[in-house]
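**Q** Just to be clear, the model below is a prediction. Sequence and coordinates:
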Amino acid sequence: MVNFRKYISGVTLLAAGFLWAQTNVSTVLYSHNNDNSRSLSLPSPVDALEKAVLSPKDIVDINVNTMMADPVLKNATWGFVVYDPVTKKVISSYNETTPLVPASTTKLLTTETALSLLGENYRWMTQLEYSGEIDENGVLNGNLYIVGSGDPSLGTNKAGAWSYKDIVADFVSGIKNEGIKKVNGDIVIQTALFKGNLSRLPENVVWLENNNYYLPVGTTKEINPANEKLIVKKSLTTAADKKFFYVSPYANQMVYAEKYDGDGTLTTKLPDAPAYLANSFKANLVKSGVGVTGKVNPKMTDAAPESRKKISVYQSPTLADIVYYTNQRSDNSLAEALLKTVGFQKMGDQTSETGRIVVNNHLKDIAFDLEGLNYMDGSGLSRSNKVTPISQVKYLSSLMGSKFYKTYFDSLPIGGQSGTLKSMFLAEGNGQVFAKTGTLNKVKTLAGYLKTNSGKTLCFSLMVNNYAGSVSQVKSKMEAILKPALDL
């Protein structure tokens, strides 16, 4: 909070200067020698004198205090910190230790943990293998195996990932290169990484956001994602208190969403669909003249695995590419997949619960300020997520010396230029704000780095919960709060 007593002398001087400025401006604007003198566009005398009397820090502090009375923010719970990573000191703050819902700025923790624990060159592998023997007629007396590793970008074209069509074409080419003309066996899908995905969803999650529905990664069975529909049910309440529910055909669980803007059905996209890949593969094999006598058969575990030979391997984009896509577009399904992947790689169990343990342990290891932290999911969709502004900025500051900092920094949207910040900071701050955005109903957040006009790099966090008005109104207030910080 700002102590206004230290500004008394400055305000007095400012008032005197204002009167002086008004007199002098009047003299400039009007001349008896030229009654038709043109109107001059002059800078505001108040703005000019504010900058002459007050330091940039003073102006930031006063601006923050002024915002407390703003109709959009006065009844909201919000916090703000600007932090200098060189001096390790807070420059300006408000409610810096208050735990707030961070929305998608949660992805800052998830993506950094993945980069730190897995490395930026990490890739997911999807292998095509076969068991048995190929006879002199090109008949495979055995099974084909598609062995997945939980690739969240599989078939999606995200971050440069191949489409299902391209992967299938590569697999069919591999079959022909092996001389296989017929398969006397099944196509077995083997990916035990998602064995825990039929557990309950994270608590208090708004799985519907911006008219997109997010499924937990890996809950796919033998369903074509192009045909998946959600069941929309309305509770029997008054129109003013109407609620909407969605039922995942995979998790078999009703999920509450705060609002629904669609027409009653919503088509979803699956983050990982090995069954769809396998079925497409079988269909294309048959089309190309390679018969398959068996069926597509999911096999989560195999107590006595067959001896197998590798035919082809599809590699996902690098983790650096996935993190860039995740943060630029605030991709929830990729973020949830990263959570489960770090859980599997460190503890051998790819569930949300394990992922949370791994992320929390990592944050402890790097001395993250855990006061007020509640990390519930990888994406920030859960309203049970909580974090303080001060912990966010200290965390961001600590990463500046890490070996993957450039990759992490480059993944953040740029104000006025890219990603989810493309429509913000179109004037002041354009190209100077590098940050992750967050949006839920009545929650708007922003955290990242700020390049000042003097060339310094500062860390900042600005989280607003339960604001009044529209999203565009609160975004404009956030821009106004950060504008004076550009002069620090």
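**A** Thanks, I have the structure now.

**Q** Please make it C-alpha for all contacts and neighbour counts, starting now.
**A** Will do.

**Q** Tell me if I'm right that residue 299 and residue 193 touch.
**A** No. Between residue 299 and residue 193 there is no contact under CA atoms under 8 Å: 11.5 Å.

**Q** Have a look at these two and say which one is more surrounded.
**A** residue 193 (20 against 13; other CA atoms under 10 Å).

**Q** ok, and the closest non-adjacent residue to that one?
**A** Leaving aside its sequence neighbours, residue 193 sits nearest to residue 350 (CA to CA, 6 or more residues apart in numbering; 5.7 Å).

**Q** same check, this time on residue 310
**A** Leaving aside its chain neighbours, residue 310 sits nearest to residue 129 (4.3 Å; criterion: CA to CA, 6+ apart).

**Q** helix/strand/coil for that neighbour?
**A** Secondary structure, DSSP: H, G, I helix; E, B strand; the rest coil: residue 129 is strand.

**Q** Check the contact between it and residue 311; I expect there is one.
**A** Yes. Assessed by CA under 8 Å, residue 129 is found in contact with residue 311 at 5.2 Å.

**Q** here comes the other one, which I'd like you to weigh against the first:
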Amino acid sequence: MKYIITLCFTLIFTQIIAQDSFNPDEALLCKLSRTESKVFFSEHSKVPAVPASLLKLVTTSTALEVLGPNFRYRTRVGYTGDIINGVLHGNIIIVSGNDPTLGSDLFDSTSVDILFSQIKHSLELKQIQHIKGDIQIQFNSATVDYPAARLWEDMGNYYGGIPNNLNFRDNTIRITLQSTEVGSKVKVVDIAPDIDYYTIQSNAIAAAHQKDSAYVYGISQLQKWWIEGSIPANLEAFTIKSAMPDPSMVFVQDLRLFLKENQIEFSNNTEESTSTDGAFQLLCEVYSPTLSEIIKVTNHKSNNLFADQLFLTLAERYSGVQSWDNGVLAIESFWKDKIDYVSNFNIKDGSGLSPKNHLTSEGIVQLLEWMQNNSSHFDVFKESLAIGGQSGTLEYVFRDSKIKGKILGKSGSMESVVAYAGYYIKNDNNYIPFCIIANNFLSSSKSARKYIDKYLTAQFSK
């Protein structure tokens, strides 16, 4: 027996609900209908809705099909100039390959120490002990220096940082704040790593609550960034995360410091540093984890940077130029002859952070069904999904013993958005695609998640 479950909450969802709870007769505008061979929950399944991070299912599945599970990003490290008696009269050149994992904390193999040690070792093999020049970054593609239709209050925070031509340290900085009595202004006491060209000013205040309600505002084109909101009062150190204004600048300063600490000296000769004479000589190549590993982190941890970089990589593969518009075209080009893409998808980015993304639950189910029935990489795609009640973004939902461990999927959430999609494992060979999206509700997200969890548990455990 074949099953398809399509679940969607209407966009007007719980606007009639005033209390912080759900009345299923009023709030859940879906219904169950049965035929001999299929089970559909299809009410409002063609209503466009904001999917939040469910969009990562579209991005990661497309990347898997177009790039392949063994695809890796490559960063080339080399030099120009001449090496004379252990002195490089020229520059270290980093040729970016847009690797989103460079210096990332999310893989054992991509840490800053491992990355920089590999570069240092390549210099030692050439017996380079002194560099009369500098470290320069070369980009393979045009700069994408603006976000894709996202909210201003998201852009400066760690989850809103956009891919850079050279991504580094997850494009994230950590800001340590200090607070005193309630109502007083919070101080910035440390920024790591340093961002020499940029300043971050605190307008946040100390509050009686115990929450992180501080938000960072800024984009790379602004030299001054600032913090609004509040943090708990009377704390010596409270750390928040921010987007990194210029990852390539941080990469250069951190690598220079690392090499100096490891007895490779710099004396910046302006003439030699800016000279373009001499061919590029390769020192080493740094490879990312495989795409299968990257999409597992992307979906399990709902990583926006990885998803948006994959989106831009698809754009470059499709058109030769990384841009948000070309990413949209790349996704459509792949799916338009496989599912009813045009009628069900209107996307702006790869992560789902833009509130201008719209898709239907019907479209997501069609995509999931296609991956199940047609993709030679379906096993890899399944491995990238969280497990209900056990891991990733589904760790704390679907924990009822009737369905725990039987749902593979992805969650999506932002203000007034709660969504889930994936597969219910009926048995070893029967994966039931489903999608449920709630938009524009007045009750809390916690209440929405609780009700959806209860509803899906009841349906899948029948």
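**A** Arrived safely. Just so it is clear, the structure is predicted and the values come from calculations on it, not from any experiment.

**Q** Give me the more crowded residue out of residue 129 and residue 311 of structure 1.
**A** Each of residue 129 of structure 1 and residue 311 has its neighbours counted (other CA under 10 Å); residue 129 has more, 22 against 18.

**Q** give the contact list for that one.
**A** 144, 145, 146, 147, 308, 309, 310, 311, 312 (CA atoms under 8 Å, 6 or more residues apart in numbering).

**Q** Which residue in structure 2 aligns with it?
**A** With TM-score structural alignment as the criterion, residue 129 of structure 1 lines up with residue 78 in structure 2.

**Q** What residues in structure 2 pair up with stretch 27-43 of structure 1?
**A** Following TM-score structural alignment, stretch 27-43 of structure 1 has no partner segment in structure 2.

**Q** Could you measure from the aligned partner of residue 388 of structure 2 in structure 1 over to residue 29 of structure 1?
**A** Matched to structure 1 by TM-score structural alignment, residue 388 of structure 2 sits across from residue 415. Noted for residue 415 of structure 1: a distance of 38 Å to residue 29 of structure 1, by CA to CA, to the nearest Å.

**Q** Next, count neighbours for whichever residue in structure 2 pairs up with residue 185 of structure 1.
**A** Counting by TM-score structural alignment, residue 185 of structure 1 corresponds to residue 133 in structure 2. Residue 133 of structure 2 has 24 neighbours, counted by other CA under 10 Å.

**Q** same check, this time on residue 436 of structure 2
**A** Around residue 436 of structure 2 there are 29 residues (other CA under 10 Å).

**Q** Quick check, central residue of structure 2?
**A** Nearest to the mean C-alpha position of structure 2, by CA atoms, centre = their mean, lies residue 304 at 1.6 Å.

**Q** can you pull the contacts of that residue?
**A** Contacts for residue 304 of structure 2 (CA under 8 Å, 6+ apart) come out as 159, 160, 298, 350, 351, 352, 353.

**Q** Just flag the most distant two among those residues.
**A** Greatest spacing in these, by CA to CA: 160 and 298 (14.4 Å).

**Q** from the contacts of residue 304 of structure 2, which ones fall inside strands?
**A** With DSSP state E as the criterion, strands contain none of these.

**Q** From the residues you listed, keep the buried residues only.
**A** Among these, the ones that count as buried by 16 or more other CA atoms under 10 Å are 159, 160, 298, 350, 351, 352, 353.
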